[in-house]
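Asker: model this:
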Amino acid sequence: MLTLSLIGIGCGDPQQLTLAAIDAINAADLILIPRKGTAKSDLAELRRAICAQALSNDRTRIAEFDLPVRDAGEEDYRKGVDDWHDAIAATWSEQIARHLGGEGRVALLIWGDPSLYDSSLRIARRLDPLPLIDVIPGITSIQALCAAHALPLNEIGEPFLITTGRRLREGGWPSGVDTVVVMLDGAAAFQTLDPEGLTIWWGAYLGMTDQIIMAGELAEVGSRIVAARRAARERHGWIMDSYVLKRRP
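Answerer: Next comes the predicted model:
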């Protein structure tokens, strides 16, 4: 029987690992670490550091592999993502067969939590043969962002919405809510909104040593966030950020 453990590891700080995550890491026969090119080598290195700190089982093997790249030129966004997931699933299956065979426990260390804006669960269900899937939840970037700002996410008795930068840019402020959490925003979509009455809490590299946070009235700090974001991307070659927007009722 083949078991695939998707282990939420938080946002980069090894101290965010839960005891369940540490147990799952040590229960694995094989840990797969994806490489996303030289620009994002920090992500693989952080996974290596987590294994070095948490792994006490000397029989657990670690294998690294190059992650397929999504075709950003595909006009049909959904089809492009679907094809990309197929390619990743094929790569996972190949690595498992090469290093483990058809039996045992393989683990992948998932940034944040496997259930939130991460496609590992969808990809796992495309594997051939289909393994038993085991999920260990982790601290999300939303939790890390709110903690960094000492921010209560929801207003008393009020809902909030989690969305993407693309959806915010294309659809504007969502109806029915005064609090919006924005993830996967490659182009600072908050710039497309009327800043009047909006407050932003922004963070990048949350939980890492290079963490950056900024907050304030959007009209006042929006341009500073854009500049800080651009400088950080140039310095690191990549950026992972998220933010909360609240609108005065």
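Asker: use CA for all of it now, contacts and neighbours both
Answerer: Will do.
Asker: Please, which helix or strand holds residue 93?
Answerer: Secondary structure assignment for residue 93, by DSSP states H and E: helix 77-99.
Asker: next structured bit after the helix or strand containing residue 170?
Answerer: Under the criterion DSSP H and E, the helix or strand holding residue 170 is helix 165-171. Following the chain from helix 165-171 toward its C-terminal end, the next helix or strand by DSSP H and E is strand 179-183.
Asker: still on that earlier bit, tell me which residues in the helix holding residue 93 are buried?
Answerer: By neighbour count with 16 or more other C-alpha atoms under 10 Å, helix 77-99 contains the buried residues 81, 84-93, 95-96, 99.
Asker: Next, the second sequence, to be compared with the first:
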Amino acid sequence: MRELLVIGIGAGDPDQVTVQAIKAMNRADTFFVIGKGDEKQSLVDLRTGILAEHVRGEYTVVDITDPPRDRTPDDYEGVVEDWHERRAAKFEAEFASEPGVGAILVWGDPSLYDSTLRIVERVLARGNVSFDYSVIPGITSVQSLAAQHRMVLNRIGEPIHITTGRRLADGLPDGVDNAVVMLDAHCTFTQVTEDDAEIWWGAYLGTPDEVLISGRLREVEDRIVTERAELRTRHGWIMDTYLIRR
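Answerer: As a prediction, this is how the structure comes out:
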């Protein structure tokens, strides 16, 4: 492979794929798609649907099975480090076997809570394959959340804090009134102590399965917990993002 394109494709809506991303996809000969098992096949189907809608020429799709990892580790950073190394080995093997221009389609934007660029740099650092790569930005779930709720993420002059459920468990930082939370598998918003907090929550943003709930946190938190559990059971996976505001 002589060149790799890391392409942000938005939160799931094919119409949110940028013109730059479409041009990049039409330059690619091979698309590397990371699969996460049968229960998340719909994620792969969304990617292939985006290709079918926007790519006009011939191309090859290479499926890469994502290595498993412990989701509740005692040593979180160590487990992720090992997972990245095993991912890099798989990418390296596929990159070496495919000629021409390759591409990886990244949910949202590659800059926000995504490991793809770290894996690509790790592959290059191993020194067994060499290629140039470019990054094409995409619409994030954060942007999609704000658009679907028809809201601004911050009030006038206030900062926005983007964090994870793991970090929110420590509480909202002092001076932070607007926190966007991603990667929260445990409904950590229920641990927020401010009784006057508000929440804007969205799952499967940009897809036909999208669900939105908003309101006073104490009034809607139980509904979100129940809805989230039912959705995860129904689909086998869930991706959700939310804004908490003091």
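Asker: just to revisit the earlier point, now for the helix holding residue 170 of structure 1, which elements pack on it?
Answerer: The helices and strands touching helix 165-171 of structure 1, judged by 3 or more C-alpha pairs under 8 Å, 6 or more residues apart in numbering; DSSP states H and E, are strand 179-183.
Asker: Just the residues contacting the strand it packs on, thanks.
Answerer: Applying C-alpha atoms under 8 Å, 6 or more residues apart in numbering, the contact partners of strand 179-183 of structure 1 are 142, 153-154, 159-165, 168, 241-247.
Asker: Next: stretch 137-147 of structure 2.
Answerer: Contacts with stretch 137-147 of structure 2, where a contact means C-alpha under 8 Å, 6+ apart, come from 7-11, 16-18, 21, 107-112, 152-153, 180, 200-202, 205-206, 241-242.
Asker: Average separation of the helix holding residue 93 of structure 1 from the aligned part of structure 2, please.
Answerer: Its match in structure 2 and helix 77-99 of structure 1 itself, once the structures are fitted together, sit a mean 1.0 Å apart by mean C-alpha distance after the TM-score superposition for structure 1.
Asker: contact partners of that helix?
Answerer: Judged by C-alpha under 8 Å, 6+ apart, the contacts made with helix 77-99 of structure 1 from elsewhere in the structure are 30, 63, 65, 67-72, 74, 102, 106, 119, 122-124, 126-129.
Asker: again, 6 Å this time
Answerer: With C-alpha atoms under 6 Å, 6 or more residues apart in numbering as the contact definition, helix 77-99 of structure 1 has outside contacts at 70, 74, 123, 126-127.
Asker: same question, stretch 230-244 of structure 2
Answerer: Applying C-alpha under 6 Å, 6+ apart, the contact partners of stretch 230-244 of structure 2 are 39, 178-182, 198-204.
Asker: Swap in 8 Å and give it another go.
Answerer: Identification of contacts with stretch 230-244 of structure 2 by C-alpha under 8 Å, 6+ apart yields 39-40, 141-142, 145, 153, 177-184, 189, 197-205, 228.
Asker: who are the neighbours in contact with the most centrally placed residue in structure 1?
Answerer: Averaging the C-alpha coordinates of structure 1 gives a centre point, and the residue nearest to it by C-alpha atoms, centre = their mean is residue 111 (4.6 Å). When the contact criterion is C-alpha under 8 Å, 6+ apart, the partners of residue 111 of structure 1 are 8-12, 140.
Asker: at 10 Å what do you get?
Answerer: Taking C-alpha atoms under 10 Å, 6 or more residues apart in numbering as the definition of contact, the neighbours of residue 111 of structure 1 are 6-12, 43, 47, 118, 138-141.
Asker: before we move on, the earlier item: if any of the contacts of stretch 230-244 of structure 2 are buried, put those into a ChimeraX selection.
Answerer: If you want just the buried ones from these in ChimeraX, going by 16+ other C-alpha under 10 Å, the selection is:
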select :141,142,145,153,177,178,179,180,181,182,183,184,189,197,198,199,200,201,202,203,204,205,228
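Asker: Please narrow the contacts of stretch 230-244 of structure 2 to those residing in helices.
Answerer: Cross-referencing those against helices under DSSP state H gives 141-142, 145, 228.
Asker: which one among those residues gets closest to residue 214 of structure 2?
Answerer: Top of the list for closeness to residue 214 of structure 2, among those and by C-alpha to C-alpha, is residue 145 at 11.0 Å.
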